[in-house]
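Student: could you look at this predicted model? Sequence included:
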Amino acid sequence: MEIYLIGGAVRDLLLGRPVTDRDYLVDHADQDLFQGRYPTARLVGKSFPVFILDGSEYAWPRGGSLEKDLELRDLTINAIALDENGVIHAHPKALNDLQAGVLRPCSLWSINDDPVRAFRAARFAAQFPDFSPSPELLEQMRAAALKGRLKSHAPERVGRELQKALAAPKPSRFFEILRLAGCLSPWFDEMLACCDVPAGPPEYHDKDVFGHICQVMDQLAGDALMVWMAVAHDLGKALTPQEGWPSHHGHEKLGKVPARTLGRRLRLPRVFIEAGEMAAVEHMLAGNYDELRPGTKVDLLMRLEAKRLTSRIFKLAAADGHPGLYTKAKRDLRTVLKVRLPDDKRDMGEASGEMLRQMRCDALAGTDKPSQSHQ
């Protein structure tokens, strides 16, 4: 029996990157022999046998041999194995591509075998910003899209690739590569709709909405949830009347539905879907925080704090061209949260709520006197 460390773990070792997940390949042994030697291993695969041992996966070579398994993998940089003696076994182009920074499919049929690999390749482009897609990779991705091969897949698989891309060093490359290869539809139709739509007046924006979203994504890299909020924040601009472009009045409210639709289509966690909706609806209010009346500030802060998104919304606003507002919002939030209703004004239903809101408005306005101007 031979056991090989396989795939991304070997790639990362050779690149000098931290290794987090370790997968293994078992050769020259059947399942009974393997489980006899490792009795604590747990079988989890059904159609394709996979064992879990000490948190790592152990599988058998696809195609019956190590060489065939490497050929059947997605990208050459992932088609590398390390045996127990420290010897490297690799796809013929793997080591050169690793050194040259090239994302290349392992074979002529790599993407066709599993079209979700198109999204996986785009995710690797986000994780490895210095690596470039090879012409044959883009060609295979484009061909899969044209044949309609990207449609019939479990949403969770596409969503997983997106979530990994959102956590990558340059998350925008995920969408940029998909756009370049014609692979945004059908899973990312909302982003496709943003292509060639002016982001705003030329004095403020020199990109289309797609490009602007990508720019904001990269400014927020390092926080996957914030990067998703960047994706969602301007989707509504594609829905504003074309005769009004490059202005997009009302795009905030229009953006809530596409943000929700995109998140649900990809089966993203609820926290992502809600944060995306909030980003779409609230980012302009946050960006104009200085101009808001006390009542509007109170309502905004309470909505954001209820979802624990206050800091993230204002960081999004900063990346969107409105810096320096979070310090003021944080100060105001402290002021608002210190306000307490007198004991005799509590437990009065909506009336108590209205009184508390008014007291908070007065606190922000720096006065104890109620004022209609705070509404």
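Tutor: It's in.

Student: C-alpha from now on. contacts and neighbour counts both.
Tutor: Will do.

Student: quick check, central residue of the chain?
Tutor: residue 166 (2.8 Å; Cα atoms, centre = their mean).

Student: could you find the closest non-adjacent residue to that one?
Tutor: residue 224 (4.8 Å; Cα to Cα, 6 or more residues apart in numbering).

Student: that neighbour and residue 163 touch, don't they?
Tutor: Yes: counting by Cα atoms under 8 Å, residue 163 is a contact partner of residue 224 at 7.2 Å.

Student: centre of the chain versus whichever helix in the chain runs longest, how much separation?
Tutor: As assigned by DSSP state H, the longest helix anywhere in the chain is helix 270-287. Put simply, helix 270-287 sits 15 Å off its chain's centre (Cα atoms, centre = their mean, to the nearest Å).

Student: quick one: residues in contact with it.
Tutor: 225, 228-236, 252-253, 255-257, 259-260, 263-264, 292, 300, 304, 307, 309, 313-314, 316-318, 320-322, 325 (Cα atoms under 8 Å, 6 or more residues apart in numbering).

Student: in ChimeraX, select just the buried ones from those.
Tutor: To isolate the buried ones among the contacts of helix 270-287 in ChimeraX, judged by 16 or more other Cα atoms under 10 Å, type:
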select :225,228,229,230,231,232,233,234,235,236,252,255,256,257,259,260,263,264,300,304,309,313,314,316,317,318,320,322,325
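
Student: take the contacts of helix 270-287 and keep only those in strands.
Tutor: With strands defined by DSSP state E, no entry of the contacts of helix 270-287 lies inside them.

Student: thinking again about what came up before, so how many other residues sit close to the residue nearest to residue 166?
Tutor: Residues lying near residue 224 (other Cα atoms under 10 Å) number 20.

Student: and the gap between it and residue 259?
Tutor: Separation of residue 224 from residue 259 (Cα to Cα, to the nearest Å): 16 Å.

Student: still on that earlier bit, quick check: buried residues in the longest helix of the chain?
Tutor: Neighbour-count burial for helix 270-287 [16+ other Cα under 10 Å]: 272-287.

Student: now stretch 112-119
Tutor: For stretch 112-119, burial by neighbour count (16+ other Cα under 10 Å) applies to 112, 115-119.

Student: alright, now check it against this:
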Amino acid sequence: MKIFCVGGSVRDALLGRPSSDRDWVIVGASPAELLAQGYQPVGRDFPVFLHPQTHEEYALARTERKTAPGYHGFAFHAAPDVTLEQDLARRDLTINAMARDEASGELVDPYGGQRDLRDRVLRHVSPAFAEDPVRILRLARFAARFTDFTVAPETLTLMRQMVEAGEVDALVAERVWQELSRGLMEERPSRMFEVLREAGALARLAPEIERLFGVPQPEAHHPEIDTGVHLLMVLDQCAHLGAPLPVRYASLCHDLGKGLTPPEALPRHIGHEGRGVPLARAISERWRVPADCRELAELMAREHTHVHQSGAFSAEARLRLLERCDALRRPERFELLLLACECDARGRLGLEERPYPQRERLARDLRRLLALDLGAVSAAAIAAGKTGPAIGRAVQQARLAALLAGEQEEGAH
């Protein structure tokens, strides 16, 4: 039998990029032979084994064919007579269909992966690409990672044909979220959505996002004008500022309400915040998004305009904003909201380096409120004979006094 390192780790080594894990394929062996050598079987769909020493996963070379529409219907064949070239042929892109012989170090590249790495092209290996709609999402994710790569025209045509055939409609929510969430964390997440749009897949996966493109905004606030272009710029600001996944997802959903602005009201979008909350909720439910991402997305959709305007707010208005955002009970989430709002403010043409003082000011307000000894405030109110709602009003007065004192302190400096 022969052992080969395959896929992403081979690609990344040729690109001089770090790789987090390695995939192994064994050619010319049977399950019985591997068991005799101490390999431990895992998985049920096809023969995968854990190495007796390293515990890395090793798969027997296999072929596969599609047996039903969508993602689930595949039949696998793994046997000693399956060649390495046959195994590589079932992979998605040429740059992922290379292997390196473990013993000799020889590179095996039957489908031109090295050429496409050199030319910076994302190209499908064979027509079998069309058998798995997840590959559309994977390719879009790779476009977000390899920012200077283009999609081969014939591959884009094939992706469009897959969308028209309804393959994307059959994707299960978990796989959609898995790929999109990984793509959001790549170096240039905007490219993932650009590729999905070119393939026609975004309109099927998230029509709420697709309809933002071509919708105008006031040029005074948005020099880029197009709402969809603004969204892509915000996502790239998230990457530039190193934002975590909940911030990137919230940024993706923050302006969805603008897609429902009546044409006669354009280019203004009064009330888009309220329109956007149920749309963000709908996408989250469709993709089964985790709670931390879902909650921040709805909060961002509802409150981002207020955060932007908070520089002109009175202490009373800022306190109401903090309370409405549940910042006192969930300060970490509020910090993420502020970061998302900064990405939004800087995701505008020519304003990418513009300062965003609202973030630090509201963060200081929150620190002052969290530093209050509310137990002592309540005890003093009780000692003064106050009960029930009166104690709550005393707490509110103490919070407002803390913000006013902070204003005076900042003014003195």
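Tutor: Cool, got the structure. Bear in mind the structure is a predicted one, so any value in this text is a computation, not a measurement.

Student: and the strands in the stretch 101-250 of structure 1?
Tutor: 102-103, 132-133 (DSSP state E, counting those that start in this stretch).

Student: distance of residue 150 of structure 2 from residue 238 of structure 2?
Tutor: Using Cα to Cα, we find residue 150 of structure 2 at a distance of 22 Å from residue 238 of structure 2.

Student: please apply the same query to residue 35 of structure 2.
Tutor: Distance, residue 35 of structure 2 to residue 238 of structure 2, using Cα to Cα: 47 Å.

Student: the two: which is more packed in?
Tutor: residue 238 (31 against 14).

Student: got the contact list for residue 109 of structure 2?
Tutor: Contacts for residue 109 of structure 2 were tallied using Cα under 8 Å, 6+ apart; they are 97-99.

Student: same thing but at 10 Å, please
Tutor: Applying Cα atoms under 10 Å, 6 or more residues apart in numbering, we find residue 109 of structure 2 in contact with 85, 88, 94-100, 115.

Student: which of those residues also appear as contacts in structure 1?
Tutor: On the basis of both residues aligned by TM-score structural alignment, their matches' Cα atoms under 10 Å, what survives of the contacts of residue 109 of structure 2 in structure 1 is 85, 88, 94-100.

Student: in helices, which of those residues appear?
Tutor: 85, 88.

Student: now render the kept ones among the contacts of residue 109 of structure 2 as JSON lines, adding distance to residue 143 of structure 2 and neighbour count.
Tutor: Formatted as JSON lines, those follow (distance: Cα to Cα, whole Å; neighbours: other Cα atoms under 10 Å):
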{"residue": "85", "distance to residue 143 of structure 2": "25", "neighbour count": "18"}
{"residue": "88", "distance to residue 143 of structure 2": "21", "neighbour count": "26"}
{"residue": "94", "distance to residue 143 of structure 2": "14", "neighbour count": "26"}
{"residue": "95", "distance to residue 143 of structure 2": "12", "neighbour count": "28"}
{"residue": "96", "distance to residue 143 of structure 2": "13", "neighbour count": "25"}
{"residue": "97", "distance to residue 143 of structure 2": "17", "neighbour count": "27"}
{"residue": "98", "distance to residue 143 of structure 2": "19", "neighbour count": "28"}
{"residue": "99", "distance to residue 143 of structure 2": "22", "neighbour count": "28"}
{"residue": "100", "distance to residue 143 of structure 2": "24", "neighbour count": "19"}
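
Student: let me know the closest of the kept ones among the contacts of residue 109 of structure 2 to residue 120 of structure 2.
Tutor: Nearest to residue 120 of structure 2 among those is residue 95, at 9.5 Å by Cα to Cα.

Student: which residue is the nearest non-sequential neighbour of the counterpart of that closest one in structure 1?
Tutor: Using TM-score structural alignment as the criterion, residue 95 of structure 2 maps onto residue 77 of structure 1. Leaving aside its sequence neighbours, residue 77 of structure 1 sits nearest to residue 94 (Cα to Cα, 6+ apart; 5.0 Å).

Student: could you measure from the equivalent of the one you found over in structure 2 over to residue 92 of structure 2?
Tutor: Counting by TM-score structural alignment, residue 94 of structure 1 corresponds to residue 113 in structure 2. Distance of residue 113 of structure 2 to residue 92 of structure 2, given as Cα to Cα: 11 Å.

Student: OK, contacts around residue 308 of structure 1?
Tutor: By Cα under 10 Å, 6+ apart, the contact set of residue 308 of structure 1 is 275, 301-302.

Student: residue 125 of structure 2 too?
Tutor: So residue 125 of structure 2 contacts 88-97, 110-113, 155 (Cα under 10 Å, 6+ apart).

Student: and the longest helix along structure 2, what does it pack onto?
Tutor: The longest helix of structure 2 (DSSP H) is helix 389-412. Where contact means 3 or more Cα pairs under 10 Å, 6 or more residues apart in numbering; DSSP states H and E, helix 389-412 of structure 2 is packed against helix 315-324, helix 357-370, helix 374-383.

Student: residues in contact with the last one?
Tutor: Where contact means Cα under 10 Å, 6+ apart, the residues beyond helix 374-383 of structure 2 that reach it are 384-388, 390-399.

Student: likewise for the first one?
Tutor: Residues lying outside helix 315-324 of structure 2 but in contact with it, judged by Cα under 10 Å, 6+ apart, are 299, 303, 306-307, 310-314, 325-329, 331, 334, 361-363, 365-366, 369, 396-397, 399-407.

Student: distance from that helix to the middle of the chain?
Tutor: Its chain's C-alpha centre and that of helix 315-324 of structure 2 lie 30 Å apart, by Cα atoms, centre = their mean.

Student: and if you look at stretch 344-352 of structure 1?
Tutor: Centre-to-centre, stretch 344-352 of structure 1 and its host chain are 43 Å apart (Cα atoms, centre = their mean).

Student: buried sites along it?
Tutor: Buried residues in stretch 344-352 of structure 1, counted by 16+ other Cα under 10 Å: residue 352.

Student: tally of neighbours for residue 306 of structure 1?
Tutor: Residue 306 of structure 1 has 10 neighbouring residues, counting by other Cα under 10 Å.

Student: for it, give me its contacts.
Tutor: When contacts are counted by Cα under 10 Å, 6+ apart, residue 306 of structure 1 is found next to residue 300.

Student: find me the equivalent region of stretch 279-287 of structure 1 in structure 2.
Tutor: Counting by TM-score structural alignment, stretch 279-287 of structure 1 corresponds to 300-308 in structure 2.
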